[in-house]
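[1] Kindly return the folded structure for what I paste below:
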Amino acid sequence: MNEKLITTVIEFFKELFISNGMNNNLASILGVLLNCIIFIFAVTLLDIITRKFIVQGFKVFSNRSKNTYDDYLVKSNFPRYIAHYVPLTLSWYFIPFLFEDFPLIESALLKVVDIYLVVLSVLVIRSILRTTKNYLDKDQDYADKPLQSYLQVLMIFAWGIAIFFIANILTGFSAKSLTTLGAASAIILLIFKDTILGFVASIQVTVNDIVRIGDWITFSKYGADGHVTEINLATVRVQNFDNTFTTIPTYSLTADSFQNWRGMQESKGRRIKRSIYIKQNSVRFLSSEDIERLKNIQLIKPYIEHREKDVAKYNRQVEADKSLLINGKNQTNLGVFRKYADAFLHENPAINKDLFLMVRHLAPTDKGIPVEVFCFSYDKNWENYEHIQADIFDHLLAAVSYFDLEIFETPSGKDFKELVSLKD
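    Coordinates of the predicted model:
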């Protein structure tokens, strides 16, 4: 554009006022004011037209395009931000002509334009980053990755660079000096301590695959027990099973101990580990009559018959005096019950027999003898898993009485009352 022509147009009002006898300074001020009003109106109108043209054009293009990336660009206001560059460039070009007689105002306005240019550039970068994140969120390969953390880190860098540029625009400050950089770094470290910790933790979490979005974690320190719904630069959001949300600092995932159930979810079964407490004085040797009665239980009939032959053979070899059951080898009601529980689990179609399966006695306690069931269910869904576990122990608790065993139960107040009434 011809600079001489621009100067002539801008000087039109000033010359007009002077030709009508107005003071030169006052004519300059009024001329600038009128030119500013006209320029602001023109720039605003240009901004509206450009914005509508670019936004609508971009929408038409995205609707015709098969790629969804441009759709996310429209949603993140990328075309709107780009449209602002046209009037901004025009302002940057015309301000020196408008305020040629007022260098201080010209300098201040150019700094404002430069600052707005820096901020607008950051907004464009943010729009692109958000678009990329939203686009990758739909990809299964990135669904469990903490993309939000990466977005926040990049935005921190972008705003950090923008702040340095703005400081340079306002004060002429230069970050070339090592001393200046050291002081600035110390301030940044102090202000963004948690952010930096979160950034480092996010990298460790991703590289070491500690936590993914969708993982079920238990973090007792923070009262979290549920699925990870979001991983940010500073926090990890967990939706608990009561539908409440717990926020955990990201760096805590690397600094503290927590439980991640992903291994169970990816394995071939979910562990069942629970005990039944048997009253100790109900454990006894089995008589021949007891053995014949227990042979009616189909699951353990082959075991009892096989075990009976082994016991009889051993007792004959050692010439055991069987007038007392304690002599020689004998079967016990607890041992047979343990074998029954083992056979019951092997017959249960909900239990994975390819994984570890065991029924064992633990050390006697003041609450009885623990008979522990250790196995894995095929179904890992929490609700179904609890149903499977409940069905197993419902059956075993009901089966205990068939072996003349008793479940230990701490006496209640009612039991003591009944005891006192019997004595009376």
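
[2] going forward, measure contacts between C-alpha atoms and count neighbours the same way
    Fine.

[3] and after the longest helix belonging to the chain, which helix or strand comes next?
    The longest helix of the chain (DSSP state H) is helix 24-64. Toward the C-terminal end, the helix or strand that comes next after helix 24-64 (DSSP states H and E) is helix 69-75.

[4] rewinding a little: return the list of helices and strands in contact with the longest helix of the chain.
    Here helix 24-64 touches helix 12-19, helix 69-75, helix 78-83, helix 85-98, going by 3 or more CA pairs under 8 Å, 6 or more residues apart in numbering; DSSP states H and E.

[5] now the other sequence, so there's something to compare against:
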Amino acid sequence: MHVGADYTPIRIIHRIWGENMDLISKWLLKFELNANLVKYLSIFIMILFIAFVCIVANFITKKVVIRIITHIVRKNNFQWGNIIVERKVFRKLSHVVPAIIIFQFASTFTTFEYLIQKGATIYIILTGLMVFNSLLDAINDIYQTHDISKIKPIKGYLQVVKIIVITFGIIFVIAILMDESPLILLSGIGALSAVFMLIFKDSLLGLVAGVQLSNNDMVRVGDWIEIPKYGADGDVIDISLNTVKVQNFDKTITMVPSYALISDSFKNWRGMQTSGGRRIKRSLFIDTNSISFCTEEMIERFNSIDYLTDYITKKEREIEEYNIQHEINRSITVNGRALTNIGVFREYIRNYLKNHSGINQDMSLMVRQLAPSENGLPIEIYAFSNDIRWAVYESIQGDIFDHLFAVAPQFGLRLFQNPTGHDLKTLMSESNENIPLKEREQ
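    Sure thing, here's the model as predicted:
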């Protein structure tokens, strides 16, 4: 006696119904109905009965079993369980129950038994693929709850598994439809490898790129990357098999092929983010006509500035000793050594930055001259803020240059800019004032 095969609940119902099919047919014949009509009515009643059983089984599965499972998961606060429930793994799995019932009752319809079983089998396979797909998504969600997911994402690998399983599932469905063994179709895959290489080219390239990106730790979720070729400049929010999703700072989304991060160059700002400092690299352009040697009056004024007192005292002593030692004739300004307003200004900027609360003092700090150009003499500030947040960084940088723009005239220096309409208007007004009244009237 095959208990597992013959005494399942569905088999018992099937047997009871099969034993009573003849009784129903005989009962319908009492109404003196046509034999063919009785046959069709019996089949129709059987279909209604199967539909009723499927509806009841589906109701019990979804409204009772799944609710009990969900209640247990919620009550015990299983994080992984909650994720599986949210991905509707059990709900999709419940769709298999009606298909199994239809498969078991297929023998009732002798003529269409094979087609019904074939259709039910295909439905079960497709449902299984959906369940497997949701289960892999749940696994990825569970993995992302751990910090290692940002360093070693597995979404790309799971997508590869999805492709493989779905491919095999489709092969089994085709084999069922063609009444052939799946092994025969699998043996033909070798001949179709070139076609598969073409179809899954992006996926294969993405897989290779994903492995290299992960092993070399080139990019992580949360990294700020910049790829000018693709117009991407923002934070990485997702790394999948084929694409890297970047949310730009204007909140737009750019999809970059994974293999592009291997084949093309890109900038990753992670080093800046982890260093604790963000670089400030900007220049002031000084009008070279305003650069001069410091006069006694200027030195006296500079000596009263807090950030320059020690520097002026030390530098004056050093220059005086040098000039006396080398018997320099200071009646001519160019002889010997002397302070310049641009040199004092650079020292002021350096000391100002060293005492600024927004500058990281443990990182590089320079104030340097660049090569002069048609726009004047660039004085470049090279330093790092101690806060990498964009808004705070811009505020620190803005405060520094606000101050320097305002303080430059105190050193007798003029900042260079191309003439504006206001400058030309002022120049014309001054020229007109120097022309005698009679000549202006003429």
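
[6] closest one to Leu46 of structure 1 among the helices and strands packed on helix 24-64 of structure 1?
    Nearest of the helices and strands packed on helix 24-64 of structure 1 to Leu46 of structure 1, taken as CA to CA: helix 85-98 at 6.5 Å.

[7] quick one: contacts for the most centrally placed residue in structure 1?
    Centroid-nearest residue in structure 1: Val228, 3.0 Å away (criterion: CA atoms, centre = their mean). Residues near Val228 of structure 1 by CA atoms under 8 Å, 6 or more residues apart in numbering: 212-217, 236-239.

[8] ok, which pair from the residues you listed is furthest apart?
    Using CA to CA, these span at most 13.6 Å, a distance reached by Arg212 and Gln239.

[9] out of the helices and strands packed on helix 24-64 of structure 1, deepest packed?
    Greatest average neighbour count among the helices and strands packed on helix 24-64 of structure 1 goes to helix 78-83 (a mean of 20), per mean count of other CA atoms under 10 Å.

[10] Give the aligned range of that one in structure 2.
    Per TM-score structural alignment, the counterpart of helix 78-83 of structure 1 in structure 2 is residues 89-94.

[11] and the alignment partner in structure 2 of His395 of structure 1, what element?
    In structure 2, the residue matched to His395 of structure 1 (TM-score structural alignment) is His403. Here His403 of structure 2, judged by DSSP H and E, is contained in helix 390-407.

[12] So which bits of that helix are buried?
    Along helix 390-407 of structure 2, these residues count as buried under the neighbour rule (16 or more other CA atoms under 10 Å): 393, 396-397, 400, 404.

[13] Quick one: name whatever helix or strand follows that helix.
    helix 421-434.

[14] which ones are touching Val131 of structure 2?
    Taking CA under 8 Å, 6+ apart, one finds 89-90, 92-93 in contact with Val131 of structure 2.

[15] that older thread, average gap between the helix holding His403 of structure 2 and structure 1?
    Here the mean offset of helix 390-407 of structure 2 against structure 1 after fitting is 1.2 Å, by mean CA distance after the TM-score superposition for structure 1.

[16] Other residues contacting that helix?
    By CA under 8 Å, 6+ apart, helix 390-407 of structure 2 touches 278, 280, 349, 358, 385, 387, 415.

[17] Closest one to Asn82 of structure 2 out of the residues you listed, please.
    Asp387 (37.9 Å).

[18] circling back to that earlier point, would you point out the most distant pair within the buried residues of helix 390-407 of structure 2?
    Checking these with CA to CA, the most distant pair is Tyr393 and Leu404, at 16.9 Å.

[19] residue ranges for the strands of the stretch 201-350 of structure 2, please.
    For the stretch 201-350 of structure 2, the strands defined by DSSP state E, counting those that start in this stretch occupy 224-227, 232-239, 243-248, 253-257, 267-268, 278-286.

[20] Adding distance to Ile154 of structure 2, write those out as TSV.
    As requested, the strands of the stretch 201-350 of structure 2 are exported to TSV (distance: least, CA to CA, whole Å):
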stretch	distance to Ile154 of structure 2
strand 224-227	20
strand 232-239	9
strand 243-248	13
strand 253-257	17
strand 267-268	20
strand 278-286	31
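
[21] that older thread, please list which of the contacts of Val131 of structure 2 are preserved in structure 1.
    Retained in structure 1 by both residues aligned by TM-score structural alignment, their matches' CA atoms under 8 Å are the following of the contacts of Val131 of structure 2: 89, 92-93.

[22] from those, which single one is nearest Leu23 of structure 2?
    Leu93 (36.6 Å).

[23] if you skip the residues just before and after it, what's nearest to the closest one?
    Val131 (6.0 Å; CA to CA, 6 or more residues apart in numbering).

[24] And for Asp114 of structure 1?
    Ile169 (7.4 Å).

[25] Could you find the counterpart of that neighbour in structure 2?
    Checking TM-score structural alignment: Ile169 of structure 1 goes with Ile176.

[26] shouldn't that match be in contact with Lys118?
    Yes. Counting by CA atoms under 8 Å, Ile176 of structure 2 does reach Lys118; the two are 6.9 Å apart.

[27] from the middle of its chain, how far away would the helix or strand hosting Thr179 of structure 1 be?
    In the assignment (DSSP H and E), Thr179 of structure 1 maps to helix 178-191. Mean C-alpha position of helix 178-191 of structure 1 versus that of the full chain (CA atoms, centre = their mean, to the nearest Å) differs by 32 Å.
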